[in-house]
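S.K.: Predicted model and sequence follow; I will ask about them next.
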Amino acid sequence: MNAIVTMDALTVDTGVRDLRAADHLLHTLAAELALPEDAFGCTHLVRGDRPRVALSLAFPSEPLLRTAQERLTARGYEVTPGVPDPMGRAVLYPGVSSLTGTLTIAELLSRSAIARVTVLGSPGQPAPDTELVTRDHVRPHWHDGELVLTAMPAVGGTLVPFEVPDPTPCCADH
């Protein structure tokens, strides 16, 4: 079962419409709520008549959840129990602050809650000594109850996370 689902979790609907703003808001909320290192903060794309990015926060204990729920509700956010879906994109998770610079896959896995790494176009997992250039932006997704980082090949036999830190907006040159 998905670890984030088994923790005490809540969904925060802030009306944010893009991932960069949602990431920034998650970091702001984590600081304001003094979230512990073992909390999770994820983004979830909500489709339909009002597309947006919902946030989920998962806590190691129920009292932390209650406090966060009270503070977020007082700020005017729509807060509901649980997570919107099991496929969240993790922004805050145990070990994320140590994933900077260039790391081996073994270091990435031992330092964080990420369970495995997949490489686009490759059937297997990368060797433990393969280097990953993090670009200080590592956003794994929940998949079958595990945090999985998708990477892609880069220069010199290294890997980089699939998600880039500063994507070029669509039609930026128009």
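M.R.: Structure's in. What do you need?

S.K.: from here on, contacts and neighbour counts on C-alpha atoms
M.R.: Will do.

S.K.: In the protein, which helix is the longest?
M.R.: Taking DSSP state H as the criterion, the chain has its longest helix at helix 19-33.

S.K.: Any buried residues in that one, and which?
M.R.: 19, 22-23, 26-27, 29-30 (16 or more other CA atoms under 10 Å).

S.K.: Among these, give me the pair with the biggest separation.
M.R.: L19 and A30 (16.2 Å; CA to CA).

S.K.: show me the contacts for the most centrally placed residue in the chain.
M.R.: What sits nearest the mean C-alpha location of the chain, by CA atoms, centre = their mean, is A90, with 1.3 Å. When contacts are counted by CA atoms under 8 Å, 6 or more residues apart in numbering, A90 is found next to 40-43, 139-142, 147.

S.K.: Second structure for comparison follows:
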Amino acid sequence: MGALTVDAGVRDLRAADHLLHTLAAELALPEGTFGCTHLLRGDRPRVALSLAVPSEPLLSTVQERLAARGHEVAPGIPDAMGRAVIYPGAAALTGTLTIADVFTRSAIARVTVLGSAGQPTPDTRLMTRDHVRPHWHDGELVLTAMPAVGGTLVPFEVPEPTPCCADH
């Protein structure tokens, strides 16, 4: 699997998610592709994208097509802690599923629960809100969840975050 970084000057996660989905559709990226966001700090804070594709020939094609569209493209990924937006099985994580379903339907390898030292049981229900964004941790995709109503879990990241000071 080969990877590359796309720096499109995006400044927020929602725009980065949208751009990843747009690029994946336009480039007809195959199942097995990973598309992640990475927060870049420093003098120009922004969100970079990384794409990891199943083969080197495909990686070269993707890199050429992105560069031809004016995107700044570099080999590799910016860091090992990417937030996965596109990953095998992501589209199947809708509605309410058990943790066992999450593991069998997607590339997510582990679920952690805020405030809990242990792992949730396989039959614990996860209300996905159709927005599941795991992070890479030690080479595996890990979803952080939090307790919700009735003993269920929800992904920690909400689909429509309220901007800071939205009510002012």
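M.R.: Perfect, thanks for sending it. Because the structure is a prediction, the values reported are computed rather than measured.

S.K.: show me what contacts the nearest residue to A106 of the first structure once chain neighbours are set aside?
M.R.: Take A106 of the first structure and drop its neighbours on the chain: the residue closest to it by CA to CA, 6 or more residues apart in numbering is P128, 4.7 Å away. P128 of the first structure makes contact with 104-106, according to CA under 8 Å, 6+ apart.

S.K.: Do you have the helices of the first structure handy? List them.
M.R.: Under DSSP H, the first structure gives helices at 3-6, 19-33, 62-74, 105-111.

S.K.: could I get these as TSV with distance to P84 of the first structure?
M.R.: Formatted as TSV, those follow (distance: least, CA to CA, whole Å):
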stretch	distance to P84 of the first structure
helix 3-6	10
helix 19-33	15
helix 62-74	16
helix 105-111	26
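
S.K.: ok, back up a step: map the residue nearest to A106 of the first structure across to the second structure for me.
M.R.: With TM-score structural alignment as the criterion, P128 of the first structure lines up with P122 in the second structure.

S.K.: Count residues in the vicinity of the counterpart of G151 of the second structure in the first structure, would you?
M.R.: Mapped onto the first structure by TM-score structural alignment, G151 of the second structure lines up with G157. When neighbours are counted by other CA atoms under 10 Å, G157 of the first structure registers 9.

S.K.: give the contact list for G157 of the first structure.
M.R.: Contact analysis of G157 of the first structure by CA under 8 Å, 6+ apart lists 130-131.

S.K.: against the first structure, where does stretch 43-50 of the second structure fall?
M.R.: Going by TM-score structural alignment: stretch 43-50 of the second structure matches residues 49-56.

S.K.: should've said stretch 16-25 of the second structure
M.R.: Going by TM-score structural alignment: stretch 16-25 of the second structure matches residues 22-31.

S.K.: Quick check: the match of G151 of the second structure vs T104 of the first structure, distance?
M.R.: Using CA to CA, to the nearest Å, G157 of the first structure is found at 12 Å from T104 of the first structure.

S.K.: give me the stretch of the first structure that stretch 59-70 of the second structure matches.
M.R.: Aligned using TM-score structural alignment, stretch 59-70 of the second structure spans residues 65-76 in the first structure.

S.K.: what residue of the second structure is the furthest out?
M.R.: H168 (30.7 Å).

S.K.: roughly how far is stretch 82-98 of the first structure from the heart of the chain?
M.R.: Between the centre of stretch 82-98 of the first structure and the centre of its chain there are 4 Å (CA atoms, centre = their mean, to the nearest Å).

S.K.: do stretch 5-20 of the first structure as well
M.R.: For stretch 5-20 of the first structure, the distance to the chain centre is 11 Å (CA atoms, centre = their mean).

S.K.: who's in contact with it?
M.R.: Under CA under 8 Å, 6+ apart, the answer for stretch 5-20 of the first structure is 22, 43, 51-62, 65, 69, 72, 77-84, 86.

S.K.: Give the PyMOL command for selecting the buried subset of the residues you listed.
M.R.: The PyMOL selection below is limited to those of these classed as buried (16+ other CA under 10 Å):
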select buried, resi 22+43+52+53+54+55+56+57+58+59+60+65+69+72+79+82+83+84+86
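
S.K.: re earlier: which one, of the helices of the first structure, ends up nearest to V96 of the first structure?
M.R.: Comparing those by CA to CA, helix 105-111 comes nearest, at 8.1 Å.

S.K.: how about that closest one, which residues of the second structure does it hit?
M.R.: With TM-score structural alignment as the criterion, helix 105-111 of the first structure aligns to 99-105.

S.K.: Thanks again, I'm all set now.
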